[in-house]
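Colleague: sequence unknown, structure follows:
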């Protein structure tokens, strides 16, 4: 009787294609887990909205006071002892959530696809740190797109990312094709906040470069999604003369190298000439045929916007100019936003 053992198998060895099959199974399981977690979160957010909406309605119709909320919290905890998040404070946050999104349950795809897909803790950050639905939706979408943790979301709000993104002076619209020029513009900020660096305001360029390298994770977070670190003081040999790039990155979505030059003083028009030269050298020596033209970013301590615009007007290399700050005070419109996320966490820990 012929053997039924497959030629690719024996009794002591795994099939040749087993690792590939296993990798595929792991991917399927991880994807299913992610979908299940997302579905559970969406149902929880929907439940919290419904509870908050009911409280809002009864307060408006029947004049419910704080004692009713306290009693409701005790009764719900007794009925569902294993369910967290039923404290008086969290019930009040549910009320605030329903008040902030009155149309959440009316098949409002825009709201549900944003705030309905992020965890409750993230939604509390949006409620307590931001004032308008437009701001909350913007940060909710960014959270989903980039997978921000709650701490990262807090940092991005407190650094006013929405107001800074896409604000650098550039000549991208003249030197890059659409839609790359729009994406490149949206990629840059003004100003960049380097408040994670423990160096003084009078630090030299090399000091800042070294500090940024040592804090590369925070630096990449501030640069934004898509940046991959290539190196610091990258050497270029041009006709026997040696030059050094302050910082070199590769942007995965733009598919191009990004040369970052740091200037500790005011922006000067001659800075664009130096950076243009570096971009030409990178395009000639490092860039591959599949890469898009390299982009330059000049980071200056201060810059006159009109001077920067004039300096870039007739420059044929794609360059952006932005300021950087070594320390950032909390924006005035956020200073009095209470309670803080730390207070929220302490209250919820007591559930």
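Modeller: Arrived safely. No experiment lies behind these values; they were computed from the predicted model shown.

Colleague: from here on, contacts and neighbour counts on C-alpha atoms
Modeller: OK.

Colleague: and the next helix or strand past the helix or strand where residue 237 lies?
Modeller: Secondary structure assignment for residue 237, by DSSP states H and E: strand 227-238. Next helix or strand after strand 227-238 toward the C-terminus (DSSP H and E): strand 241-251.

Colleague: try this one side by side with the last:
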């Protein structure tokens, strides 16, 4: 009985998700087609700003009278902009795993909407256009507000692959995820972010600077202990996993191990299934010292020698601190150490400041 109930529950939930996705996709495709027709009509007549404004105002009045809300002049401007931004997108730039081609209803709709009377259109072309759109219309409206094409592409890919809601998409954007990842990569890595999103192929791909923990609710002006910070992270573990990035699984808090009859405790232990390695995190709210780095090196050495399996990659250690000193880290750790010091902050960063830093960095590495 329980097995049957579980199967039926999964079936119903999958069907409901498919219906929601189908409705979202048809809305996006409809708005794309409306935008296309507006642009083609403008190009067939006088291309003047006054003409475009009058056209959209007349269309809005007529469509609203017949179909109700959703066709304001502003919304029609979004549809026009949407078509202009996405009309020439190459389907090859998006990974096949990110393309939902199963929605035949949406494909049939698009085929009908694109086909002039008495003619037909290839199903393959229909699926290609349909596969370009993977998010809700509200998400696309937000993405269209991102001026930089590379940054916009990154957030669309990540929102698709990670299943972000509009709220989570806005949070990741406001936290400067793109800039924080880009600043930790080389020029080629930044281009890959825009084209492919965040790929996790080596330990360095896991890192951000800084980590943004505003969701913990710890007031900067109020004293808090490392225990308070750790407890807040555990209470908001789902949010913390999202901030850590892709592939993280939580294993333990205050993981104890004994060596030479002495007990040691690792603050937080995670496992990254993409890299197949342990990731240890030690929390520091005071000044980072060389002893903190040495302690993490000992933790990592223990896990590598006594915990990890032979076919797993070396353990990664992250000392998450309020303020780090790059010179101290560089002189303390060997160049090939799998230990990293990273800062955290309890408030959303200044995106303009991050953008200026990224622009300066781009100039330093050659544009």
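Modeller: Yep, that arrived. This one's a predicted model, so the numbers in the text were calculated from it and none came from an experiment.

Colleague: quick one on the thing from earlier: the strand holding residue 237 of the first structure vs the second structure, mean deviation?
Modeller: Mean deviation of strand 227-238 of the first structure relative to the second structure after superposition (mean C-alpha distance after the TM-score superposition for the first structure): 1.7 Å.

Colleague: what's next to that strand, contact-wise?
Modeller: If you take C-alpha atoms under 8 Å, 6 or more residues apart in numbering as the criterion, strand 227-238 of the first structure is touched by 209, 213, 216, 220, 242-252, 281-282.

Colleague: quick one: that strand aligns where in the second structure?
Modeller: Counting by TM-score structural alignment, strand 227-238 of the first structure falls onto residues 248-259 of the second structure.

Colleague: and for the corresponding residue of the first structure for residue 330 of the second structure, the neighbour number?
Modeller: Structural alignment (TM-score structural alignment) places residue 330 of the second structure against residue 309 in the first structure. Other residues lying near residue 309 of the first structure total 16 when counted by other C-alpha atoms under 10 Å.

Colleague: and for residue 121 of the first structure?
Modeller: 15.

Colleague: wait, it sits on residue 150?
Modeller: Yes - Residue 121 of the first structure is in contact with residue 150 according to C-alpha atoms under 8 Å; the separation is 7.0 Å.

Colleague: report the secondary structure state of residue 262 of the first structure.
Modeller: What DSSP: H, G, I helix; E, B strand; the rest coil gives for residue 262 of the first structure is strand.

Colleague: residue in the second structure matching it?
Modeller: Residue 262 of the first structure maps onto residue 283 in the second structure, by TM-score structural alignment.

Colleague: any idea how far that match is from residue 296 of the second structure?
Modeller: 11 Å (C-alpha to C-alpha, to the nearest Å).

Colleague: comparing those two, which residue is more hemmed in?
Modeller: Set side by side, residue 283 of the second structure and residue 296 show more neighbours around residue 296, with 23 against 20, by other C-alpha under 10 Å.

Colleague: and the more buried one, what does it touch?
Modeller: 282, 317, 318, 319, 339.

Colleague: touching, the second one and residue 271? I think so.
Modeller: No - under the criterion of C-alpha under 8 Å, residue 317 of the second structure makes no contact with residue 271, lying 11.4 Å away.

Colleague: of the two, which one has the most company?
Modeller: More crowded of residue 317 of the second structure and residue 271, by other C-alpha under 10 Å: residue 317, with 25 against 19.

Colleague: coming back round to it: give the residues shared as contacts by residue 317 and residue 271 of the second structure.
Modeller: Common neighbours of residue 317 of the second structure and residue 271 (C-alpha under 8 Å, 6+ apart) are residue 279.

Colleague: quick one: the helices in the stretch 201-350 of the second structure, in order.
Modeller: Remark: helices assigned in the stretch 201-350 of the second structure by DSSP state H, counting those that start in this stretch are 226-235, 237-244, 290-306, 326-332.

Colleague: mind naming the longest helix for the second structure?
Modeller: helix 2-43 (DSSP state H).

Colleague: what does the following helix or strand past it contact?
Modeller: Where DSSP H and E defines the elements, the next helix or strand beyond helix 2-43 of the second structure is helix 49-67. Residues from elsewhere that reach helix 49-67 of the second structure, judged by C-alpha under 8 Å, 6+ apart: 42, 70, 71, 72, 73, 76, 77.

Colleague: among those, which two are most distant?
Modeller: Among these, the pair separated by the greatest distance (C-alpha to C-alpha) is 42 and 70, at 21.4 Å.

Colleague: the two: which is more packed in?
Modeller: For residue 42 of the second structure versus residue 70, neighbours defined as other C-alpha under 10 Å are more numerous around residue 42 (15 against 12).

Colleague: quick one, what contacts that one?
Modeller: Contacts here follow C-alpha under 8 Å, 6+ apart; on that basis residue 42 of the second structure touches residue 52.

Colleague: how far away is the counterpart of residue 294 of the second structure in the first structure from residue 296 of the first structure?
Modeller: Using TM-score structural alignment, the equivalent of residue 294 of the second structure in the first structure is residue 273. According to C-alpha to C-alpha, residue 273 of the first structure and residue 296 of the first structure sit 11 Å apart.

Colleague: residue 31 of the first structure now?
Modeller: 38 Å.

Colleague: before we move on, what about residue 122 of the first structure?
Modeller: For residue 122 of the first structure, the distance to residue 296 of the first structure - C-alpha to C-alpha - is 34 Å.

Colleague: same thing with residue 197 of the first structure?
Modeller: 23 Å.

Colleague: residue 183 of the first structure and residue 252 touch, don't they?
Modeller: No - the criterion here is C-alpha under 8 Å, and residue 183 of the first structure misses it with residue 252 at 11.8 Å.

Colleague: okay, and the most centrally placed residue in the second structure sits in which element?
Modeller: For the second structure, the residue nearest the mean C-alpha position is residue 158 (3.7 Å; C-alpha atoms, centre = their mean). Here residue 158 of the second structure, judged by DSSP H and E, is contained in helix 149-162.

Colleague: which part of the first structure matches that helix?
Modeller: Here helix 149-162 of the second structure aligns to the first structure at residues 133-146, judged by TM-score structural alignment.

Colleague: can you tell me what residue 188 of the first structure aligns to in the second structure?
Modeller: In the second structure, residue 188 of the first structure lands on residue 207 (TM-score structural alignment).

Colleague: what's the answer for residue 321 of the first structure, then?
Modeller: That one, residue 321 of the first structure, aligns with residue 341 by TM-score structural alignment.
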